[in-house]
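Student: The sequence and its predicted three-dimensional model are supplied below.
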Amino acid sequence: MKNKLTTEQSSSYNNLEKMNTFELLSNINAEDKTVAFAIEKAIPSVEKLVDVIFDKMDKGGRLFYIGAGTSGRLGVLDASECPPTFGVSDNKIIGLIAGGDSALRKAIENAEDDENLAWTDLLKYKITEKDVLIGIAASGTTPYVIGGLEKANKNHIITGCIVCNKNSPLSLAAKYPIELIVGPEFLTGSTRMKAGTAQKLVLNMISTAVMIKLGRVKDNKMVNMQLSNKKLVNRGVLMLMDELNIDQALASKLLEKHQSVKNVLDNYKN
């Protein structure tokens, strides 16, 4: 029998049901604290993937995420948050989950075991060699994700992955693998915990760094954010007041006219 995957190894904690609430929370937190250090070791790998994504997207390409279960949901989440945060089209960063959107709320039986399904899903978006595909799987063994990357490789599409085991089949399939070795979970095998947290943090890093490099941010401000509610409109007004040294009334008027902070900054003449 092969060695057990790190993500499947037994928890360092025993008799969880005998712990009181404070002990449970403290021990989970102690494990969570190790995640950022595991990611730090992987920054050089993340850097390589960010740079190649930027190069492709700067030339008009797109970024795709594929995954199953928690990993798939995290990819869809990151993709869905980029349009409101950075003002990019919702077809620039696309997240796909095994089993389709229904799987975001409810497990779809056997969808992740179909090695041909991801490529079928990707073809619906007419993926090409101008794009980048990232497979997300804590175990690194999910057939849906591996199959998608292998087909992408054959079609000369740049591939990356985010996994939480070393030398997994998915890492071997990806041209730009990212391995986040966070160790056994507090609850044995529950990769929605540390592994999921690590994946979420790295997805944040990838999409945010790429968007900054693409000029979707000014200084430290989300100047391209969509003004989709009162909170964001107020945030935009405050940005303009600070950036242009103008009063609230003028900032509000300019934002209403130009419909984005960036448009105001590009067109404002003192």
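Tutor: That came through, no problem. Numbering: from 1, shown residues only.
Student: all contacts plus neighbour counts: C-alpha atoms, from now on.
Tutor: Will do.
Student: Which residue, other than its chain neighbours, is closest to Lys213?
Tutor: Leaving out its chain neighbours, the residue that sits closest to Lys213 by CA to CA, 6 or more residues apart in numbering is Phe54, at 7.0 Å.
Student: What is the neighbour count of that neighbour?
Tutor: Around Phe54 there are 23 other residues, counting by other CA atoms under 10 Å.
Student: Hmm, it is touching Thr208, no?
Tutor: No: using CA atoms under 8 Å, Phe54 makes no contact with Thr208, being 11.0 Å away.
Student: returning to that earlier point: quickly find the element holding the residue nearest to Lys213.
Tutor: Phe54 belongs to helix 35-58 when assigned by DSSP states H and E.
Student: hold the first one in mind and look at this next one:
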Amino acid sequence: MGGKNPAGRLPRAVYEQELARLQIELVKLQEWVRAEGARIVVVFEGRDAAGKGSTIKRVTEHLNPRVARIEALPKPTERERTQWYFQRYVDLLPAAGEIVLFDRSWYNRAGVERILGFCTADEYRRFLQQCPIFERLLVGDGILLRKYWFSVSRDEQERRFRARIEDPLRRWKLSTVDLESVTRWDDYSRAKDDMFVHTDIPEAPWYVVDSDQKRRGRINMIAHLLGSVPYYEVPREPVSLPPRPRDRGYERTDRRLQREVPDHAATLLKALSSHPDGTSAPDHAARG
């Protein structure tokens, strides 16, 4: 990725080529996890709009959801509030041959819960005391734990929030908690610093992903994850299609007896033929 400006924007073609290569390696990692019965936990944390979700999407895009699953817990129920804080996360930890990616995790207590008053001061202090112990227990039991903090600048976060407001496909991502984070920037910065002091431990260190440029952030995070796990390519038996059996006289059911979805694609092609320049497609075609 050299050149005169190594911090410059990663060209899309370079990004897509490298992402494809890394995703092939992620599939190899998945097969190694299954073959070895390994257990991997990847924690994604960071400010709102820092690019955690889009990176998780690229990590899991070509993986088997039975092997690699995403956990993004909602706020705890009244019953869960009375449990040991880490209890509901323990239930989600991987068994042999599984990868779990936490889209936010037990670190909610060190960030959102602390800043917005969703936990008491005693609960927060207890978290900082117990979290390193909890993570050492996970690592000591053989779980491969990786923790990534996605860092984004104040200006870039604001730009992404504004883009979400204007985008009907991403507007749902904005919550009142997200919007409040704009006015609590310094509070979240201090909370992150305090969290690192207590939980950046040798057995489970934090790795910071500079995510002001999303393409670079995704590539850097995935490459680091792959480089941190001693996986190898699992040999696979050659696969070949079996010969097709001879026709035994089966006749397909009359399609008129079935309910088929309307051919919406045909309306698009018809509109395209009426407007070969690709503009001014009829409203009914757009609406379906």
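Tutor: Noted; the coordinates are in hand. Computed from a prediction, not measured in an experiment: that's the story for all the values here.
Student: what's the TM between chain one and chain two?
Tutor: Scored against TM-score structural alignment, normalised by the length of structure 1, the superposed chains reach a TM-score of 0.35; 149 aligned residues with a CA RMSD of 5.6 Å.
Student: picking up where we left off before, can you pull the buried residues of the helix holding Phe54 of structure 1?
Tutor: Across helix 35-58 of structure 1, burial judged by 16 or more other CA atoms under 10 Å covers 35-36, 38-39, 42-43, 46-47, 49-50, 52-57.
Student: same question, stretch 249-267 of structure 1
Tutor: Buried residues in stretch 249-267 of structure 1, counted by 16+ other CA under 10 Å: Ala251, Ser252, Leu254, Leu255, Gln259, Ser260, Val261, Lys262, Val264, Leu265.
Student: likewise stretch 112-132 of structure 2?
Tutor: Quick answer for stretch 112-132 of structure 2 (16+ other CA under 10 Å): Val112, Arg114, Ile115, Glu123, Tyr124, Phe127, Leu128, Gln130, Cys131, Pro132.
Student: what's the distance between the fourth one and Arg81 of structure 2?
Tutor: What it means is Glu123 of structure 2. Glu123 of structure 2 sits at a distance of 11 Å from Arg81 of structure 2 (criterion: CA to CA, to the nearest Å).
Student: The second one now?
Tutor: Counting by CA to CA, the separation of Arg114 of structure 2 from Arg81 of structure 2 is 15 Å.
Student: distance of Leu226 of structure 2 from Gly140 of structure 2?
Tutor: 21 Å.
Student: quick one, which of the two is more surrounded?
Tutor: Using other CA under 10 Å, the more surrounded residue of Leu226 of structure 2 and Gly140 is Leu226, with 16 against 11.
Student: so that one is in which element?
Tutor: helix 214-227.
Student: what's that helix packed up against?
Tutor: helix 12-36, helix 52-60, strand 206-210 (3 or more CA pairs under 8 Å, 6 or more residues apart in numbering; DSSP states H and E).
Student: Just put these in JSON lines and tack on mean neighbour count.
Tutor: Listed next are those as JSON lines, based on neighbours: other CA atoms under 10 Å:
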{"stretch": "helix 12-36", "mean neighbour count": "16"}
{"stretch": "helix 52-60", "mean neighbour count": "18"}
{"stretch": "strand 206-210", "mean neighbour count": "18"}
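Student: mind checking which of these is nearest Ala271 of structure 2?
Tutor: Closest to Ala271 of structure 2 of these, according to CA to CA: helix 12-36, at 31.4 Å.
Student: Helix or strand next in line after the closest one, which one?
Tutor: strand 39-46.
Student: what's the angle from that following strand to helix 52-60?
Tutor: Computed by axes from the mean of the first three to the mean of the last three CA atoms, to 10 degrees, the angle separating strand 39-46 of structure 2 from helix 52-60 equals 150 degrees.
Student: Which neighbouring elements make contact with strand 39-46 of structure 2?
Tutor: helix 52-60, strand 98-103, strand 144-151.
Student: do you know which of those lies nearest His284 of structure 2?
Tutor: Comparing those against His284 of structure 2 with CA to CA, the closest turns out to be helix 52-60 (32.7 Å).
Student: tell me which element Arg162 of structure 2 falls in.
Tutor: According to DSSP H and E, Arg162 of structure 2 maps onto helix 154-166.
Student: That helix versus strand 144-151: what angle between them?
Tutor: Orientation of helix 154-166 of structure 2 against strand 144-151 (the same axes, to 10 degrees) gives an angle of 90 degrees.
Student: Can you point out the buried residues in the next helix or strand after helix 154-166 of structure 2?
Tutor: For helix 154-166 of structure 2, the succeeding helix or strand toward the C-terminus, using DSSP H and E, is helix 176-183. Residues of helix 176-183 of structure 2 classed as buried: Ser181 (neighbour count, 16+ other CA under 10 Å).
Student: Show the subsequent helix or strand relative to helix 176-183 of structure 2.
Tutor: The element immediately downstream of helix 176-183 of structure 2 (helix or strand, assigned by DSSP H and E) is helix 185-199.
Student: what helices or strands is that next one leaning on?
Tutor: For helix 185-199 of structure 2, the packing partners by 3+ CA pairs under 8 Å, 6+ apart come out as helix 112-115, helix 121-140.
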